[in-house]
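Novice: no sequence on this one, just coordinates:
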């Protein structure tokens, strides 16, 4: 794949291009093999040009956000891994906030608070980027991105920059048209409500305390591993299956919150996959409930796996 290095650098002189880059450096689980090319773009135009070039040359493209709800296999990712983490500008106009896809949704919630705007308090503990939050309609503590989103600017796989209204984004539980159509989010527009800054901050402090007291934030993890099954809570089912502390390789089911799996000793993507499958099997056998993954698993398996 190094055959395209010079062409990419010529096409994207203002972007950062790394060859054979270890992806474990960019995921919350600290897992993942290497990417053929790891490209960080600093403009909408470079994002568009990257997708056009890859399409013309039949190069696969993987969009990587903040890497917070993601497991990358040991074999890494072929082609281009593209991130927009430097597109992180935030602008406030009245009760509207425009946020680049690379901004952390936590930072957007704080930005809103600092401008006395309410509506994103629920996101004060979500570690992902704005792009990732839109991609999966992220939510917590009763709130979801769809509640405050107005529209997004995105790039299609063909390289066309488009604007999509909230009503056309097909936002559901952990899903959106962004996933379905492989769009690259560039910017999101949020409509919020003016409110007293102290009351906003009070809510955020309470949610932060809840998160810190219940979640294993001191260890690498991919966040909530499973979606919420109808009529149940994934963590409760796993806890009642006596799986807390169960370990495969360097990854174990968190003793603090059963819905999380933590990397305790140089765990790999294959450790995570094996533990996820085991938990699914045990819970299904015990309760007849098939847990569905919320975490994404991407990349190729290592030849030794």
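Specialist: It's in. This structure is a prediction, so every number in the text was calculated from the model and none was measured.

Novice: when you work out contacts or count neighbours from here on, use the C-alpha atoms and nothing else.
Specialist: Will do.

Novice: what's the neighbour count on residue 79?
Specialist: When counting by other C-alpha atoms under 10 Å, one arrives at 19 neighbours for residue 79.

Novice: typed the wrong thing, it's residue 49
Specialist: Number of residues near residue 49 (other C-alpha under 10 Å) recorded here: 19.

Novice: the one 4 residues further on too?
Specialist: One way to gauge burial is a neighbour count; for residue 53, by other C-alpha under 10 Å, it gives 16.

Novice: go on, residue 51?
Specialist: A total of 23 residues lie near residue 51 under the criterion other C-alpha under 10 Å.

Novice: please name the nearest non-neighbouring residue to it.
Specialist: Spatial nearest neighbour of residue 51, chain neighbours left out: residue 159 (5.6 Å); criterion: C-alpha to C-alpha, 6 or more residues apart in numbering.

Novice: over to residue 191?
Specialist: residue 96 (4.7 Å).

Novice: tell me how many other residues crowd that neighbour.
Specialist: The tally of other residues near residue 96 (other C-alpha under 10 Å) stands at 19.

Novice: you'd agree it is up against residue 190?
Specialist: Yes. Contact status for residue 96 versus residue 190: in contact at 5.7 Å, counting by C-alpha atoms under 8 Å.

Novice: and the residue nearest to residue 51, what does it touch?
Specialist: Contacts here follow C-alpha atoms under 8 Å, 6 or more residues apart in numbering; on that basis residue 159 touches 48-49, 51-52.

Novice: residue 36: which of these is nearest?
Specialist: residue 51 (15.4 Å; C-alpha to C-alpha).

Novice: any idea how far that closest one lies from residue 82?
Specialist: Per C-alpha to C-alpha, to the nearest Å, residue 51 is found 9 Å from residue 82.

Novice: now the common contact residues for these two.
Specialist: Overlap between the contact sets of residue 51 and residue 82, as judged by C-alpha under 8 Å, 6+ apart, is given by residue 61.

Novice: take the one below as the second:
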């Protein structure tokens, strides 16, 4: 790994670190170190880095802004690639928006609303990046990424990059083809917006933002929704009805505000969160015969 580290450093294509704590790169502030951590300067740098990494036969995985992610206490082997400031380009042509996978979805939603464009109002309070939002088909308030995506620029495990259309992404509830059938990451996207009344769009944005502020615990480190909603039921309501709000294991606590959020109440470990997830799943199954599935992605060494 040290030789790979030196080769990436010599290439001068981004930030390279060894044993970088991933707690610094997740919204839950939890996670052990990455053996090697790389943040590319741009897409060309990313492609060059992958050629170097693949030449070593080393495994890699990518992260964005670290939301919807729980990293194991022992960290992640091999290479973690962060799509950050070097992957946040932005270009608007008419009602078509081309944006890098590292762009903050909240920032993007705010920016285009102020420009009088509609389509991302639902994302006003969603943490994370465009790449992660496409990967998870993130959504809220009756809409999601599948409603506005034209095509996505996808990087696959073998280092190849290609565009996938909306149809080829095979979107469903909090799912895309990238999660299981065709593993990959979104490094960019083309979105279709609509021109509208700026004041109306901003008002909807603010309403959605206020709703999240009033109902979700964003004042604590968290990863967003922990479980997928077992529609027509809602995970948060099931947890609340079971009397579990406020239940705590170690530093991990079920939010007092919303049953589908686990917060880092202070010093939480990944094990604390996983133990709490298991406790919730068992309790809900015993009470309602419903098996909850995690929405948060759990990665790293066992």
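Specialist: That came through fine. Here the structure is a predicted model, which means the values were calculated and not measured.

Novice: any idea what the TM-score is?
Specialist: Once the chains are laid over each other, their TM-score by TM-score structural alignment, normalised by the length of the second structure reads 0.97; 300 aligned residues with a C-alpha RMSD of 1.1 Å.

Novice: so the counterpart of the residue nearest to residue 51 of the first structure in the second structure, which state does it fall into?
Specialist: Under the alignment (TM-score structural alignment), residue 159 of the first structure pairs with residue 159 of the second structure. For residue 159 of the second structure, the secondary structure call by DSSP: H, G, I helix; E, B strand; the rest coil comes out as coil.

Novice: likewise residue 190 of the second structure?
Specialist: Reducing the assignment to helix, strand or coil with three-state DSSP, the entry for residue 190 of the second structure is strand.

Novice: what residues are up against it?
Specialist: For residue 190 of the second structure, the contacting residues are 96-99, 149-152, by C-alpha under 8 Å, 6+ apart.

Novice: just residue 97 of the first structure next, same as before
Specialist: Contact analysis of residue 97 of the first structure by C-alpha under 8 Å, 6+ apart lists 90-91, 112, 189-192.

Novice: and residue 103 of the second structure, how far from residue 122 of the second structure?
Specialist: The gap separating residue 103 of the second structure from residue 122 of the second structure is 16 Å, by C-alpha to C-alpha.

Novice: correction: the previous question concerned residue 192 of the second structure.
Specialist: Noted for residue 192 of the second structure: a distance of 14 Å to residue 122 of the second structure, by C-alpha to C-alpha.

Novice: equivalent analysis for residue 230 of the second structure, please.
Specialist: With C-alpha to C-alpha as the criterion, residue 230 of the second structure and residue 122 of the second structure are 21 Å apart.

Novice: so between these two, which is more surrounded?
Specialist: When neighbours are counted by other C-alpha under 10 Å, residue 230 of the second structure and residue 122 differ, and residue 122 comes out ahead with 22 against 13.

Novice: how about residue 62 of the first structure, what does it touch?
Specialist: Taking C-alpha under 8 Å, 6+ apart as the definition of contact, the neighbours of residue 62 of the first structure are 77, 79-82.

Novice: make that residue 112 of the first structure, sorry
Specialist: 97, 118, 120.

Novice: what about the residue nearest to the last one when sequence neighbours are not counted, helix or strand, and which?
Specialist: This means residue 120 of the first structure. Computed as C-alpha to C-alpha, 6+ apart, the closest residue to residue 120 of the first structure that is not its neighbour in sequence is residue 109, at 5.1 Å. With secondary structure defined by DSSP states H and E, residue 109 of the first structure is part of helix 105-114.

Novice: ditto for residue 91 of the first structure
Specialist: Element membership of residue 91 of the first structure [criterion: DSSP H and E] is strand 90-93.

Novice: quick one: the helices in the first structure?
Specialist: Residue ranges of the helices in the first structure, as given by DSSP state H, are 5-11, 44-56, 105-114, 130-135, 177-181, 197-214, 234-240, 269-287.

Novice: just send the ones you listed back as TSV, with distance to residue 294 of the first structure too.
Specialist: TSV is the format used below for the helices of the first structure (distance: least, C-alpha to C-alpha, whole Å):
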stretch	distance to residue 294 of the first structure
helix 5-11	34
helix 44-56	27
helix 105-114	18
helix 130-135	12
helix 177-181	13
helix 197-214	18
helix 234-240	11
helix 269-287	11
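
Novice: looking at these, which is buried most?
Specialist: Between these, the one whose residues have the most neighbours on average, counting mean count of other C-alpha atoms under 10 Å, is helix 130-135 (a mean of 28).

Novice: that one vs the second structure, mean deviation?
Specialist: Once the two are superposed, helix 130-135 of the first structure sits an average of 0.4 Å from its aligned residues in the second structure (mean C-alpha distance after the TM-score superposition for the first structure).

Novice: circling back to that earlier point, quick one: contacts for the residue nearest to residue 191 of the first structure?
Specialist: Contact criterion C-alpha under 8 Å, 6+ apart gives 189-192 as the residues in contact with residue 96 of the first structure.

Novice: same check, this time on residue 63 of the second structure
Specialist: 80-83, 132.

Novice: cutoff 6 Å now
Specialist: Each residue near residue 63 of the second structure by C-alpha atoms under 6 Å, 6 or more residues apart in numbering is listed here: residue 82.

Novice: go on, the one 5 residues further on?
Specialist: Taking C-alpha under 6 Å, 6+ apart, we find residue 68 of the second structure in contact with 223-224, 296.

Novice: how much space separates it from residue 297 of the second structure?
Specialist: In this structure, residue 68 of the second structure and residue 297 of the second structure are 6 Å apart, going by C-alpha to C-alpha.

Novice: sorry, back to before: distance check, the residue nearest to residue 51 of the first structure against residue 267 of the first structure.
Specialist: 37 Å.
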